[in-house]
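> quick one, fold the following:
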Amino acid sequence: MKYLGVDWGFIKIGLAVSEGEISSPWGVAIVQKNSLGKAVAKIVSIVKKERIDQVVIGKPEGKMGEAVEKAAEALRKQGLSVVLADETLSTRDAKTVMLEVGMGRKVRKDDNAMAAAIILQRYLDEKP
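Predicted coordinates:
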């Protein structure tokens, strides 16, 4: 099974792919979020191109969590299989990993794809 991890941010959306349940996910893209419709269309395009089976979206607390639920529903309406996963501290953990491997400050600003990889890895680790 092929998975797409999604870190849905206010401005950018990080994406990461895993080829299967035992392989580590890797960041693939950052999508600028101009509107929900454009973001959904871009993700649908990537899912079709990459032949993704399952979309895993990190869900935060509060108002952003409501926005993520709307995005998930919009993706489901496009026929995608979508699950929501806990994203607690994924951005902080992404910054830590990027710092540990020596990525520069400019690169660390675009931490969304790494956060998506962390969300996806946690989901895969917890999956029965």
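> alpha carbons only for contacts and neighbour counts from here, please
Fine.
> check contacts around the residue of the chain most remote from its centre.
Farthest-out residue of the chain from its mean C-alpha position, per C-alpha atoms, centre = their mean: residue 102, at 22.4 Å. Not one residue lies near residue 102 by C-alpha atoms under 8 Å, 6 or more residues apart in numbering.
> please generate a structure for the following sequence too, so the two can be compared:
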Amino acid sequence: MRILGLDYGDRRIGVALSDAFGWTAQGLEMIENGSEEAVLRRISELVEQNGVQTIVVGLPKNMNGTIGPRGEICMAFADKLRETLSVPVDLWDERLTTVAATRALLEADVSRRKRKQVVDKMAAALLLQNYLDARGK
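Below is the predicted model:
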């Protein structure tokens, strides 16, 4: 059962994919967040190519657990995916995944330019792995 994880951002959407057993998450790619039509088309292609059965969209909550403007944008994006695709779409609390991804890349001494290329993909992998771990318990 493959699951697709999406870390939605203004400029880029990080994409991660689980293994066939739904145990581990791997960063897959970044989608430039340009036209909504192009983004939805690419996600649809990924769903079809990889036999995805569920999509998980990161829901950035405030530190006190409330949902702010950024979270509302992600919820609207998840609704659009539900309307467009024929797979379930879950929302998952993704607080601090981008911070954790950036910190890990800094600790690995990855250059600023390379960090920019992979941080969104890595954040998507972290949020998807958190989701998979919670489901397994």
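> how alike are these chains, TM-score-wise?
Remark: TM-score between the superposed chains equals 0.91 [TM-score structural alignment, normalised by the length of the first structure]; 127 aligned residues with a C-alpha RMSD of 1.3 Å.
> what's the match for the residue farthest from the centre of the first structure in the second structure?
For residue 102 of the first structure, the aligned residue in the second structure is residue 109 (criterion: TM-score structural alignment).
> which SS state does that match fall under?
coil (DSSP: H, G, I helix; E, B strand; the rest coil).
> buried ones in the longest helix seen in the second structure?
If you go by DSSP state H, the second structure has its longest helix at helix 112-136. Residues 115, 118-132 are the ones in helix 112-136 of the second structure that count as buried (16 or more other C-alpha atoms under 10 Å).
> measure residue 1 of the second structure to residue 50 of the second structure for me?
According to C-alpha to C-alpha, to the nearest Å, residue 1 of the second structure and residue 50 of the second structure sit 10 Å apart.
> go on, residue 69 of the second structure?
With C-alpha to C-alpha as the criterion, residue 69 of the second structure and residue 50 of the second structure are 32 Å apart.
> who has more neighbours out of those two?
residue 50 (16 against 11; other C-alpha atoms under 10 Å).
> which residues does stretch 75-94 of the second structure contact?
40, 44, 52-61, 127, 131.
> quick one: contacts for the spatially most central residue of the first structure?
Per C-alpha atoms, centre = their mean, the C-alpha nearest to the average position across the first structure is that of residue 6, at 1.3 Å. The contact partners of residue 6 of the first structure, taken as C-alpha under 8 Å, 6+ apart, are 13-16, 55-58, 113, 116-117, 119-120.
> which one of the contacts of stretch 75-94 of the second structure is nearest residue 104 of the second structure?
The closest of the contacts of stretch 75-94 of the second structure to residue 104 of the second structure turns out to be residue 127 (C-alpha to C-alpha; 14.3 Å).
> what's the average distance of the helix or strand hosting residue 39 of the second structure to the first structure?
Using DSSP states H and E, residue 39 of the second structure maps to helix 36-50. Compared with the first structure after the fit, helix 36-50 of the second structure shows a mean deviation of 1.2 Å (mean C-alpha distance after the TM-score superposition for the first structure).
> ok, back up a step: is it true that the residue nearest to the centre of the first structure lies in a strand?
Yes. Secondary structure of residue 6 of the first structure (three-state DSSP): part of a strand.
> need the counterpart of residue 122 of the second structure in the first structure.
Per TM-score structural alignment, residue 122 of the second structure is aligned with residue 114.
> isn't its match right up against residue 25?
No. Between residue 114 of the first structure and residue 25 there is no contact under C-alpha atoms under 8 Å: 9.2 Å.
> which residues do the two both contact?
Between them, residue 114 of the first structure and residue 25 share the contacting residues residue 16, judged by C-alpha under 8 Å, 6+ apart.
> can I get the contacts of stretch 75-94 of the second structure in JSON lines including distance to residue 98 of the second structure and secondary structure?
Output for the contacts of stretch 75-94 of the second structure, formatted as JSON lines (distance: C-alpha to C-alpha, whole Å; DSSP: H, G, I helix; E, B strand; the rest coil):
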{"residue": "40", "distance to residue 98 of the second structure": "22", "secondary structure": "helix"}
{"residue": "44", "distance to residue 98 of the second structure": "24", "secondary structure": "helix"}
{"residue": "52", "distance to residue 98 of the second structure": "24", "secondary structure": "strand"}
{"residue": "53", "distance to residue 98 of the second structure": "25", "secondary structure": "strand"}
{"residue": "54", "distance to residue 98 of the second structure": "22", "secondary structure": "strand"}
{"residue": "55", "distance to residue 98 of the second structure": "19", "secondary structure": "strand"}
{"residue": "56", "distance to residue 98 of the second structure": "16", "secondary structure": "strand"}
{"residue": "57", "distance to residue 98 of the second structure": "14", "secondary structure": "strand"}
{"residue": "58", "distance to residue 98 of the second structure": "11", "secondary structure": "strand"}
{"residue": "59", "distance to residue 98 of the second structure": "12", "secondary structure": "strand"}
{"residue": "60", "distance to residue 98 of the second structure": "10", "secondary structure": "coil"}
{"residue": "61", "distance to residue 98 of the second structure": "13", "secondary structure": "strand"}
{"residue": "127", "distance to residue 98 of the second structure": "9", "secondary structure": "helix"}
{"residue": "131", "distance to residue 98 of the second structure": "15", "secondary structure": "helix"}
